[in-house]
Structures are given as C-alpha cells and as structure tokens.
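In: Dropping the sequence and predicted coords here.
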Amino acid sequence: MSNERRVLVHPDKEALAGSVAARFITKIIDVLDDLGEANVCLTGGTMGSAVLAAINSSPARDSVDWSRITFWWGDERYLPLGDPDRNDTQSRAALLDHLQLDAAQIKSFPAPGDQPDIEQAARYFEQVLADAAIDGARYPRFDVTFLGVGPDGHIASLFPDHPAVRETERVVVAETASPKPPAERLSLTLPVINSSDRVWLVLAGADKASALGLALAGANVNDVPAAGAEGRKRTVFFVDKEAAAEVPENLIAPSYYWTSADDNSER
C-alpha cells in the first residue's frame, strides 16, 4: 500500500463541503462493500460540520448502510455532554442525529464527571479504543479520519510546540493548556491519527493559507502539526481557493485542481 498525497482546490466553501461529502459517500460505500464495516473519525469546527451537513442533505445519503459504521472523533473539548462547543454535539446536529444509529455506534470522548479527572478520562478512552480493536491492537482500524487545520497549523488538539504533538507511546492525551479555549481537551495522538487508511484534511479561508503552505512544504511537525498528518493509503488536503492562495504553484500540481470531472480522483 503506497501513500498518495493530493491537494484538491475548490472555488469556495460551499463547493468544498459538497465535494467532500460526495467523495465520502462514494468512498464509504466502497469500504463497506470491501470490509463489511467501517470506523470513521470526525472533526469539529466550521468545515467539519459543513461537510456533515452536506452529507445529510445529499440525495445519496440513504445509499449508505449507516448501521455498519462506528463514529469516533480525533479530539474533543473537555466540556459537559451536550455543550454546543463539543465536537460531538456539532456532529450530531449536522448529521448523526438524522440517522438511525445505535448508541454503540457513537464513541464520544468522556465529559467532565465521567471520570475522576481528565487524565483518567484519557486512560479510560484508551481502553474504549482497545476494546473496539482486533487481534490485540490498541485501537481499531480507521478507514477515514477527517481533520481540520488551525491557522497555527494544529490538527485535532495537537498544538505547535506542545508535548502532545511529540507523543508516540500514548493513544489518547489530555491537553490541559490549549492555546485556544477551552484549555482542557482530549486528543488522539499523531501515530493513531496516521494509522487511518485515509486522512482527509479539510480547510478553508485565507487565515489557513500560511499553515497549508508550511504543511505542504514539509515544515517541522513540532512547529506545524498538520505537516505530520499522513494516512496509510492516502492523504488528501481538500481546500478552497482562499486557503490555497499563498501556496507556491509547485506544491499544488495543476492537475490536482478540482473540476466537476475530477470526482473520481479520491475513490
């Protein structure tokens, strides 16, 4: 299995969300046909929710057998369940609550009060991941992992120059000093994220242009965590024109620019 890295540029945020939604539906149907079940790792944020909302509104939504998909998240704000700032709350509103899912299909990170403290919450969720794995693995096989990218280049809750971005032994880390609120978060570590068959980074807006350029240029992962995102089979940066505006032309091949005829390029 060889990794293939692509950058696909879309004219605006709406086109970006719609294209990613269409590609996801097509890809996850293929995965279910091949493997019988799937694990999908979601992200929060504006574009993460926009993609899920586009999946929900797609005429092809019900062609997916959602009963065979388990949903996870790459990270979570350590806030009470149902808090509007939690990633799982946003994902539920955008898509998951519109599907007929069993509660066991939604693997949310713990909330305050579920465990004695955030560090024990991280340990607990490591066991949840291990329980869903096979053959003694520490976490399940992820088929698609969605990631947002912050203006500082962070992915999940792995921030520049924070110990969590360098963590290689733990599966879940407790971030207690996030540079953006809330300070406390839970996050999968980079090796776990990179165990996914496909890592799809979705970013839009001019404020993401610098982070995108640095990630594609091979910046140090400690400085730009997005530079370290790499799926086992494929890594795709789905971006809009504003996010791509400052990326040198040699980093985005013209053939990678998205057109309506290009929908087969990540299937």
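Out: Done, it's in. Numbering: from 1, shown residues only.
In: CA only for contacts and neighbour counts going forward, please
Out: OK.
In: Can you name the next helix or strand after the helix or strand where residue 41 lies?
Out: Under the criterion DSSP states H and E, the helix or strand holding residue 41 is strand 38-42. Note on strand 38-42: by DSSP H and E, the next helix or strand toward the C-terminus is helix 45-57.
In: My read is that residue 140 contacts residue 126, right?
Out: No - Residue 140 lies out of contact with residue 126 (Cα atoms under 8 Å); the separation is 10.9 Å.
In: picking up where we left off before, which outside residues touch the strand holding residue 41?
Out: Strand 38-42 is contacted by residues 28, 31-32, 48, 68-74, 91, 140-147 when judged by Cα atoms under 8 Å, 6 or more residues apart in numbering.
In: putting a second one here so we can go through both:
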Amino acid sequence: MGKQPNLYAFNDVSSLARTLRTYVIQCQNAGFERHGLFKVAVSGGSLPSTLAKALLEPGEGGSDAPLDFAKWEIFFADERAVPLDHPDSNYKLLKDELLEKIPRPMGRPNVHPIDVKFLDDVQEMADQYQDALMQSFAAKDSVKLPIFDLLLLGCGPDGHTCSLFPNHELLRESDAWVAPVEDSPKPPAKRITLSLPVVTHGTKIAFVATGAGKKDIMKQIFDTEEGRSLPCGLVNEGGAEKVSWFTDNGAVEGVGFPRRGSL
C-alpha cells in the first residue's frame, strides 16, 4: 500500500484549533524558508471560523510571534460569482471571520479576491484569476502547475471540495489552473475553482471537517472503494502523505481508517 493521508481526530473544536495552529505555523515557516512568503489557498464554508479560532487565539504561552501575516499571500481555492459583499462570497466570509480581526501588529496579508467586473462571464473570471496566480507563481509556460505552500479545504456532505463536485467533468480537467463552473449542483451555480491537479500539487493540503453530520461521508471517503472517486478521495489519492485531515470525534465516528496521535 502506498503512502496515505494523515487523519487527526480531537475531542472538541478547541483542541483541533490548537493543533491546526501549530500545523499552519509549521507550513508558514517552511514557506518563509523556501521563498520568503507563505502562499495559501483557502476555501469557504465552516473553515474560516475554525481557522480564525486557530490563528487569532493566543498560542501556548500567550505568544503570537510565530505568525507573520504580512508575508502571507492568500488566494481562494474556489469562489462564487457574486459581489464581494454578498453573503455567498467566500471572500466576505474570510474577511468577516478572520481578516478584519487580525491585530495590526501581526501584519496584513496580501489577499486576492476575484475581479467582480466578470461576474457575468465565469470563463473570463477564471482566466483573470489564473493570471493572478501566474503573476505570483511564474508564467504558466515556465511552470506546469503552481505550488501552494498550503491549501486549506473543507469537505461537503457529498464529498465535494473547492467547487469540484462528484462525477463532474471538471474532475478530469488537466490543463487549466483555474476553471469556471456554470452548473454547480449547490447554489450559486456560477463559480470558479482551482483544478484538481493544482490542489494535489500543493506542498501541504489540509482538510477541516467537524460535526456528526460528516461521519457518513467521512466513512465513505476513507473506508470504501467508491469513496476514492469522490473529489475528497481523489485529493487523498493524489496528495497522499501531503494531506492532513483535522476532525473532531463526531465527524469520524465509525471510520475504520487509522488515526494519527500527533503532528
């Protein structure tokens, strides 16, 4: 059997958040060593609130020195074709939960929202967002895929992640870094998303999944053959040991896949 993802389960979200904080700081410091920056892709859903709990509450000993947001470059793993102040906007969610609450001494990250000029043309919006990635990671003709230091992802009840949905043709996209979605089964229908090869090419990939409502899909992803073809399962397969899942006990109740004890 090849190398496998890491599954961590915690008694509560507070314990999860403390370990997630340690993990993110490790990824940040590795990014700083590689290129002086920390390049992150973030999803929406419940992730931003858990991320805020992890990053904004003081670490062990009350020190926040390890986090240097001024050297963070934040992209969105997926985004909905809505204005930036719309309730469905992942940018608004991250802004409300995390960005506006970062204490000024910790610095301000460089955040890349979508260009709202292209709300009516998601292909153009995807192209523009891909251009933003190229400016950060190097031109597409000089690197095959961008390498994020960390992708922070969620897991939907159907096993989707980013805006990559089960059985969708986009799961076979192999060329584009950012792809348009015209027919999302979950509203709003129009979105853009990182492609699966970009996600699995990341240096580190972290999923956050909490609550008993996730246990059925988690069991499917980790314990069944069919689950391996779900988007989250494909990330597990493509990312292997680069992938870490941060869950609470409720989300993995009945899951047979072995847990890891610590980072």
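Out: Sure thing, it's come through. From a predicted model like this one, the values you see are computed outputs, not experimental measurements.
In: Overlay the chains and give the TM-score.
Out: Counting by TM-score structural alignment, normalised by the length of structure 2, the TM-score of this superposition works out to 0.85. Behind it: 251 aligned residues with a Cα RMSD of 2.4 Å.
In: coming back round to it: show only the entries of the contacts of strand 38-42 of structure 1 found in helices.
Out: Members of the contacts of strand 38-42 of structure 1 lying in helices (criterion: DSSP state H): 28, 31-32, 48, 91.
In: thinking again about what came up before, which members of the contacts of strand 38-42 of structure 1 are classed as buried?
Out: The neighbour-count criterion (16 or more other Cα atoms under 10 Å) marks 28, 31-32, 48, 69-74, 91, 140-147 among those as buried.
In: how far off helix 45-57 does the strand holding residue 41 of structure 1 point, in degrees?
Out: For the pair strand 38-42 of structure 1 and helix 45-57, the angle between their directions (axes from the mean of the first three to the mean of the last three Cα atoms, to 10 degrees) equals 140 degrees.
In: Strand 38-42 of structure 1: how far from the chain's middle?
Out: Counting by Cα atoms, centre = their mean, to the nearest Å, strand 38-42 of structure 1 is centred 9 Å from the centre of its parent chain.
In: Also stretch 167-179 of structure 2?
Out: Counting by Cα atoms, centre = their mean, stretch 167-179 of structure 2 is centred 17 Å from the centre of its parent chain.
In: Quick check: the gap between the residue of structure 1 most remote from its centre and residue 32 of structure 1.
Out: Of all residues in structure 1, residue 116 has its C-alpha farthest from the mean position, at 27.6 Å, by Cα atoms, centre = their mean. With distances defined as Cα to Cα, to the nearest Å, the gap from residue 116 of structure 1 to residue 32 of structure 1 amounts to 38 Å.
In: swap in residue 132 of structure 1?
Out: Computed as Cα to Cα, the residue 132 of structure 1 to residue 32 of structure 1 distance reads 17 Å.
In: what's the average distance of the strand holding residue 41 of structure 1 to structure 2?
Out: Between strand 38-42 of structure 1 and its aligned partner residues in structure 2, the average distance after superposition works out to 1.1 Å, using mean Cα distance after the TM-score superposition for structure 1.
In: Next: stretch 22-35 of structure 1.
Out: When structure 2 is overlaid, stretch 22-35 of structure 1 sits 2.8 Å from its aligned residues on average, using mean Cα distance after the TM-score superposition for structure 1.
In: quick one: buried residues of that stretch?
Out: Residues of stretch 22-35 of structure 1 classed as buried: 22-29, 31-32 (neighbour count, 16+ other Cα under 10 Å).
In: ok, how many other residues are close to the residue found closest to residue 214 of structure 2 once you drop the neighbours it is linked to in the chain?
Out: Counting by Cα to Cα, 6 or more residues apart in numbering, residue 251 is the residue found nearest to residue 214 of structure 2 once chain neighbours are left out, at 4.9 Å. Neighbour count for residue 251 of structure 2, taken as other Cα atoms under 10 Å: 22.
In: tell me the contacts of the counterpart of residue 91 of structure 1 in structure 2?
Out: Alignment of residue 91 of structure 1 against structure 2 is given by TM-score structural alignment, with residue 94 as its counterpart. When contacts are counted by Cα under 8 Å, 6+ apart, residue 94 of structure 2 touches 44, 48-49.
In: Turn those residues into TSV, columns for distance to residue 163 of structure 2.
Out: Compiled in TSV, these are given as follows (distance: Cα to Cα, whole Å):
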residue	distance to residue 163 of structure 2
44	10
48	16
49	19
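In: What is the nearest of those to residue 37 of structure 2?
Out: Checking these against residue 37 of structure 2 with Cα to Cα, the nearest one is residue 48 at 20.7 Å.
In: quick one: the closest one and residue 91 touch, right?
Out: No - under the criterion of Cα under 8 Å, residue 48 of structure 2 is not in contact with residue 91, lying 9.9 Å apart.
In: Structure 2: helices as residue ranges?
Out: Using DSSP H, helices in structure 2 cover 13-35, 47-56, 90-97, 122-137, 196-200, 215-223, 231-239.
In: State the number of residues packed around the nearest residue to residue 29 of structure 1 once chain neighbours are set aside.
Out: In space, residue 29 of structure 1 comes closest to residue 64 once its chain neighbours are excluded; the distance is 6.0 Å by Cα to Cα, 6+ apart. Burial of residue 64 of structure 1, expressed as a neighbour count using other Cα under 10 Å, amounts to 15.
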